[in-house]
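[1] compute the structure for the input listed below.
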Amino acid sequence: MSKKNKHQDHEEHNDESWLLPYSDLMTLLLALFIVLFGMSTVDAQKFQEMSEAFQSVLTGGSGVLDQNAMSSNTKTSNSDSELPKPSSDGLMTKKNELKRQEQQNLEALKKQLDTYIKENGLTDDLETKLNQSQLMITISDKALFASGEAVVKPEARQLAKAISTMLQKFPDYEIIVSGHTDNVPISTYEFPSNWDLSSVRALNFMKILLINTNLDPKKFSAIGYGEYHPVAGNDTAVGRAQNRRVEVSIIRKYADSSEQLGVTAAHE
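    Just a heads-up that it's a prediction; the model follows:
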């Protein structure tokens, strides 16, 4: 009888193994509620960092430290962008001041050249012109060369020396020496064309200027235009004489780009 009762008690004992997964589930739910509660109390930045940290773990991407470094770099970049920069008005004012000073300097040089021309009786052979792109000194070919020749006359060397002395006060300016002829063809062993004659004349006069060692050769260039940039008609002797010339141009540094086009237009 006693054995039978023990067997019945054992059969009536319930299986409680289901409590283990149930307790695990409750633990997970509790942890979830704790996380949700914690998330509700952190600010948006912390939530973003936490989200990116989980993403980094799951995907192998950059973590919170990398994100913080990026944020630091962004702040540094923003800080640099906040540094004061020169205003466009300030730059324009500075440019206008430089142009004003340049205008005064070139006007003073023109006055000095005009005085030299007048005092030396060269008004028929030299003239100066100041425009928005350059100060140009125009020298008649007969003041520098014999007809059809490119060797600078001995007496013209004094003129070249005087011009070079004045130019050395403007060491930062580009100087262009250009040669021009009339349209009468030339065909000699030395000069097959007017191109050759005008080019060699410009080069030879530039070399005389550069005897002055105070001038910087890097600022100088020589150009031959031949007969293709006349300043007068070639149908008269007077016009042809005006076209045979050497020009020494002091190019402005602070002219506008549109004004710089006048350097080319001045020879047309």
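[2] use CA for all of it now, contacts and neighbours both
    OK.
[3] what about the residue nearest to K219 when sequence neighbours are not counted, neighbour count?
    Among residues not flanking K219 along the chain, E174 sits closest, at 4.8 Å (CA to CA, 6 or more residues apart in numbering). E174: 18 surrounding residues under other CA atoms under 10 Å.
[4] just checking, E174 touches V248?
    No: E174 is not in contact with V248 according to CA atoms under 8 Å; the separation is 10.4 Å.
[5] joint contacts of those two?
    Counting by CA atoms under 8 Å, 6 or more residues apart in numbering, E174 and V248 have no contacts in common.
[6] distance of the residue nearest to K219 from A150?
    Per CA to CA, to the nearest Å, E174 is found 24 Å from A150.
[7] also S178?
    13 Å.
[8] these two: which is more packed in?
    S178 (26 against 22).
[9] SS state for that one?
    strand (DSSP: H, G, I helix; E, B strand; the rest coil).
[10] what of Y22?
    Following three-state DSSP, Y22 is assigned to helix.
[11] go on, K169?
    K169 is classified as coil under three-state DSSP.
[12] how about it, what does it touch?
    For K169, the contact set (CA under 8 Å, 6+ apart) is empty.
[13] list the contacts for the closest residue to Q168 other than its chain neighbours?
    Of all residues not flanking Q168 in the chain, L215 sits nearest, at 5.7 Å (CA to CA, 6+ apart). By CA under 8 Å, 6+ apart, the contact set of L215 is 164, 167-168, 171.
[14] cutoff 10 Å now
    Residues in contact with L215, defined by CA atoms under 10 Å, 6 or more residues apart in numbering, are 164-165, 167-172, 209.
[15] could you also give me the structure for this second sequence? I'd like to compare it with the first:
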Amino acid sequence: MRKRNQEHEEHADESWLLPYSDLMTLLLAMFIVLFGMSSVNAEKFKAVSDAFNNVLSGGSGILDQSSFNSNDMQSFKVQPKPDDVKASVNELRRREQENLEGLKKQLDNYIKQNGLTNDLDTKLNQSQLMITISDKALFPSGEAEVKPDARKLAEAISDMLEQFPDYEVIVSGHTDNIPISNKEYPSNWDLSSARALNFMKILMLNTQLDPQKFSAIGYGEYHPVSTNESAVGRAQNRRVEVSIIRKYVDPDQKLGVTTAHE
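    Take a look at the predicted model:
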């Protein structure tokens, strides 16, 4: 009997298995926590957290939700890949191009229907849609007050711009190089600025447009599109331009979102 008791007492101690199994469980929990922290979805992380809290500590412990919040999770967001950003910008640029093409078509139809082909022109490039209006269609010679019949044109343009509330609009005035000096307009700077501002004010009568998106600039004689050596060239230089600016530039030039001022 004593011999059997001795053999039983010499049996290997297996109590180390308990802390070992606890250690393995904690390691598993740690790796799952790390995986959950790498996810951008805070709700999924909370679900994993709650599940392991219940298993390991009855609902509280190292994965307690109080230890984390939405601000903490922001630092673990996965950054978008450059290719994904570029693809998104390209898609936005494509939509903008379609929008501006649609607006150009509306304007061209209006110009044709109202017999304004000699006074108005539209041009679409990679950064903006520009509407060019000759000064004689808008103003009396040497003045900045918009003609009554020209107000209809401004109102028609403002109605079309309602469809594109997010675009920046710049109204710019231009003159030829013949100096002007009178009591009201001491220089071409003053005349071009007053013309741009007065035309923009009519656009702004449309309360559906956001004034923060609009600005008026006077360039005087310093941005000619033709020679000032002939009457025809000077007539082309006397103009008001309405530029609808697209928001996104070519991602090959800059990866990201920016306002295009050109």
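[16] picking that back up, the residue nearest to Q168 of the first structure -> the second structure?
    Aligned counterpart of L215 of the first structure in the second structure: L209 (TM-score structural alignment).
[17] now swap in I137 of the first structure and tell me
    Using TM-score structural alignment, the partner of I137 of the first structure in the second structure is I131.
[18] that match reaches T122, doesn't it?
    Yes: between I131 of the second structure and T122 there is a contact at 4.6 Å, judged by CA atoms under 10 Å.
[19] between these two, what contacts are shared?
    If you check I131 of the second structure and T122 against CA under 10 Å, 6+ apart, the residues they both contact are 104, 107-108, 241-243.
[20] now K129 of the first structure: how far from M50 of the first structure?
    75 Å.
[21] neighbour count winner among the two?
    Between K129 of the first structure and M50, counted using other CA under 10 Å, the more crowded position is M50 (15 against 12).
[22] for burial, what's the neighbour tally of the nearest residue to that one once chain neighbours are set aside?
    With sequence-adjacent residues excluded and distances taken as CA to CA, 6+ apart, M50 of the first structure is closest to V64, at 7.8 Å. If you count neighbours by other CA under 10 Å, V64 of the first structure ends up with 16.
[23] show me what contacts V64 of the first structure?
    Residues near V64 of the first structure by CA under 10 Å, 6+ apart: 48-54, 56, 70.
[24] now swap in F35 of the second structure and tell me
    Applying CA under 10 Å, 6+ apart, the residues near F35 of the second structure are 29, 45, 48.
[25] trace the second one over to the first structure, please.
    Taking TM-score structural alignment for the superposition, F45 of the second structure sits opposite a gap in the first structure.
[26] ok, F45 of the second structure - how many residues close by?
    F45 of the second structure has 22 neighbouring residues, counting by other CA under 10 Å.
[27] nearest residue to it other than its sequence neighbours?
    G36 (5.1 Å).
[28] could I get the buried residue list for the strand or helix carrying the one you found?
    G36 of the second structure belongs to helix 17-37 when assigned by DSSP states H and E. Along helix 17-37 of the second structure, these residues count as buried under the neighbour rule (16 or more other CA atoms under 10 Å): 29, 32-33, 36-37.
[29] repeat for stretch 167-184 of the second structure
    For stretch 167-184 of the second structure, a neighbour-count test (16+ other CA under 10 Å) marks 167-177, 180 as buried.
[30] how close does N204 of the first structure get to E149 of the first structure?
    11 Å.
[31] kindly report the same for F47 of the first structure.
    Counting by CA to CA - F47 of the first structure and E149 of the first structure are separated by 89 Å.
[32] so is the residue nearest to Q168 of the first structure in a helix, a strand, or just coil?
    Following three-state DSSP, L215 of the first structure is assigned to coil.
[33] hang on, the earlier thing: what is the nearest of the shared contacts of I131 and T122 of the second structure to Q6 of the second structure?
    Proximity of these to Q6 of the second structure (CA to CA) peaks at S243, which lies at 100.4 Å.
[34] please identify every residue contacting each of S178 and A150 of the first structure.
    198-203, 205.
[35] tabulate these (JSON lines), appending distance to S2 of the first structure and secondary structure.
    Shown next, in JSON lines, are those (distance: CA to CA, whole Å; DSSP: H, G, I helix; E, B strand; the rest coil):
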{"residue": "S198", "distance to S2 of the first structure": "141", "secondary structure": "helix"}
{"residue": "S199", "distance to S2 of the first structure": "138", "secondary structure": "helix"}
{"residue": "V200", "distance to S2 of the first structure": "141", "secondary structure": "helix"}
{"residue": "R201", "distance to S2 of the first structure": "142", "secondary structure": "helix"}
{"residue": "A202", "distance to S2 of the first structure": "139", "secondary structure": "helix"}
{"residue": "L203", "distance to S2 of the first structure": "138", "secondary structure": "helix"}
{"residue": "F205", "distance to S2 of the first structure": "141", "secondary structure": "helix"}
